[in-house]
Structures are given as C-alpha cells and as structure tokens.
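# kindly generate the corresponding structure for this input.
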Amino acid sequence: MTQGIEFLEVIYEQLHEAGIIRSKGEFSERLLGKSPSYLTSMRARKRVISGEVIMGLGDRLMAEIAELGSDPSHAQIRSELRRAVAWVNYHLADQTIPDGIVPWEQPTAKSPQAPKPMAWLRVLASILAIGSVGRISS
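Below is the predicted model of the structure:
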C-alpha cells in the first residue's frame, strides 16, 4: 500500500517544476522534516504516509510563505506554495470522508489546479444571459 506517497509526489513535482525544490532529498528534508531519502524510501517500502507528515508539510509550506513576506518579486513562488497548501488541505479533508462516499478526483502532476468553487455562478450567469436575449426591452 502506498497511501499518501502519490500525493506527496504530486506536490513534489508541482514545486520542482516551479523551481522551488531541486530534488526529492531537499523536499524530504526541507518540507517534510525528514531524512533526504524519506520520500524514495517510503515509496520503495510501500509504506503509508501518516497524517502528521502531511500536516507538517502544510505547516512548513505556510512557514515558507511567511518567510517570503510580501515582496512582489516573490509573487509567483508564493502562488505556487499557496496552491500546494490548498492541495494539502484538500487531501487532509478528503481523508475524513466516510467509506462509500465518492470523493473529488485526486490531483495529478499534470493538473495541479484546485477545483473552482464559483464555476456554478458563471454557468448560472450564462443561463440568465441566454434567457434575456429573446426579451424585448421596454
């Protein structure tokens, strides 16, 4: 069983592609608070990742964001880190869903965008706009 490993690897890939993390070893040490070989070792041994490790990742990501401050030159990095925090929160919340309830689709390295909660509003607005096209204005 590799529960949690895939999730950590998705976060690693996202941060690696953004240039924030250079290696799995750096990710393991800097953001998981573990030894440099933690991520690859846990994958090889097919171990389950504890919730504490995931929560620690969220805390360390938030600390990285705070450390960057509000300097505009770090806006892109802060954005990527916030996206990773959102996925951590989503993953932790998803773990609380009882068996039998179908959760949202898990993120992949190809699609690290969080679900868009306001999409329904845009659909409603387009429906209302279509309905008003045929009306005669007074």
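# C-alpha from now on. contacts and neighbour counts both.
Will do.
# please report the distance of the residue nearest the centre of the chain from F7.
Nearest residue to the geometric centre of the chain (Cα atoms, centre = their mean): W87, 2.2 Å. Counting by Cα to Cα, to the nearest Å, the gap from W87 to F7 is 9 Å.
# would you do the same for the sequence below? I want to compare the two.
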Amino acid sequence: MTLRLIYNSLHAAGLVTSQRQFSREWLQKQPSYYSSSVSRSREPSLQVLFIIYDRIRRMALSSADDIEIPCQHRKQLRRLAVEIRNLIGQRLSPPGSSGC
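Okay, here's the model as predicted:
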C-alpha cells in the first residue's frame, strides 16, 4: 500500500482534485508532502497512515445523509481502509513476530 495508490483511489472517487489538496486536507501535511514522498520513494509515517485511515474509515461508514458519496465509492473506501489498517498492523508488529 503506497500513498500513490491511496491518492489514486481518492482521486478516482472524486474526493481529491490535486496532490496539494491531498497533502493538506487528507494527510494534514505541507502541500508538497505527497509529491516529495513519491519522488523520494518514501513510505508514509505511521502518523500519516493513522490520519488517512481515520478519515477514510469515517467517510466509508458515514450514512448517505451525511456526505454525498456514491455506494460504489463507499465500498472502495471500506476496502481501502482495511488495506491501510492492515499496513498499520504490519508496521506495529515487531519483525519476526507471528502475531500471536
């Protein structure tokens, strides 16, 4: 799971219009954070993953009355939230642990 995949998914759903907006509004970082991270092949920090996970999860679980998001995009957001949650879990698990 990369920031690029997350950005592309949100962009395809019409939830972000630019990389700068994604950095500021979704990642709570400076406008150039996304483009800089991608160009340097940096993985997102746990802090960034928690921030984006929380926002995507909330949108995916919100009722249709709260936010105008088509059903297909809600399903996509739920899948994306699960993938990010799994990535967070992998990062928090010590190397060599079996998860037990």
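# would you pull the TM-score for this pair?
Once superposed, chain against chain, the TM-score is 0.72 (TM-score structural alignment, normalised by the length of structure 2); 96 aligned residues with a Cα RMSD of 2.8 Å.
# show me what the residue nearest to the centre of structure 1 aligns to in structure 2.
With TM-score structural alignment as the criterion, the equivalent of W87 of structure 1 in structure 2 is E83.
# isn't its match up against M1?
Yes: using Cα atoms under 8 Å, E83 of structure 2 is in contact with M1, at 7.1 Å.
# do a quick rundown of the helices in structure 1.
5-17, 24-26, 38-44, 51-68, 75-94, 119-133 (DSSP state H).
# wait, which of these is closest to L32 of structure 1?
helix 51-68 (5.3 Å; Cα to Cα).
# residues in structure 2 aligned with stretch 15-24 of structure 1?
Using TM-score structural alignment, stretch 15-24 of structure 1 pairs with 10-19 in structure 2.
# distance-wise, check L49 of structure 2 relative to Y7 of structure 2.
12 Å.
# I misspoke; the intended subject was R40 of structure 2.
16 Å.
# quick one, which of the two is more surrounded?
Neighbours around R40 of structure 2 and Y7, counted as other Cα atoms under 10 Å, are more numerous at Y7. The numbers are 20 against 9.
# what does L49 of structure 2 correspond to in structure 1?
By TM-score structural alignment, L49 of structure 2 lines up with I54.
# quick one, what contacts the nearest residue to its match once chain neighbours are set aside?
Nearest non-adjacent residue to I54 of structure 1, counting by Cα to Cα, 6 or more residues apart in numbering: V88, 6.9 Å away. Contacts for V88 of structure 1 (Cα atoms under 8 Å, 6 or more residues apart in numbering) come out as 54-55, 57-58.
# so which of the residues you listed persist in structure 2?
Retained in structure 2 by both residues aligned by TM-score structural alignment, their matches' Cα atoms under 8 Å are the following of the contacts of V88 of structure 1: 54, 58.
# can you list contacts of stretch 17-34 of structure 1?
Everything outside stretch 17-34 of structure 1 that qualifies as a contact, by Cα under 8 Å, 6+ apart, is 12, 15-16, 35-40, 53-54, 56-57, 60-61, 77, 80.
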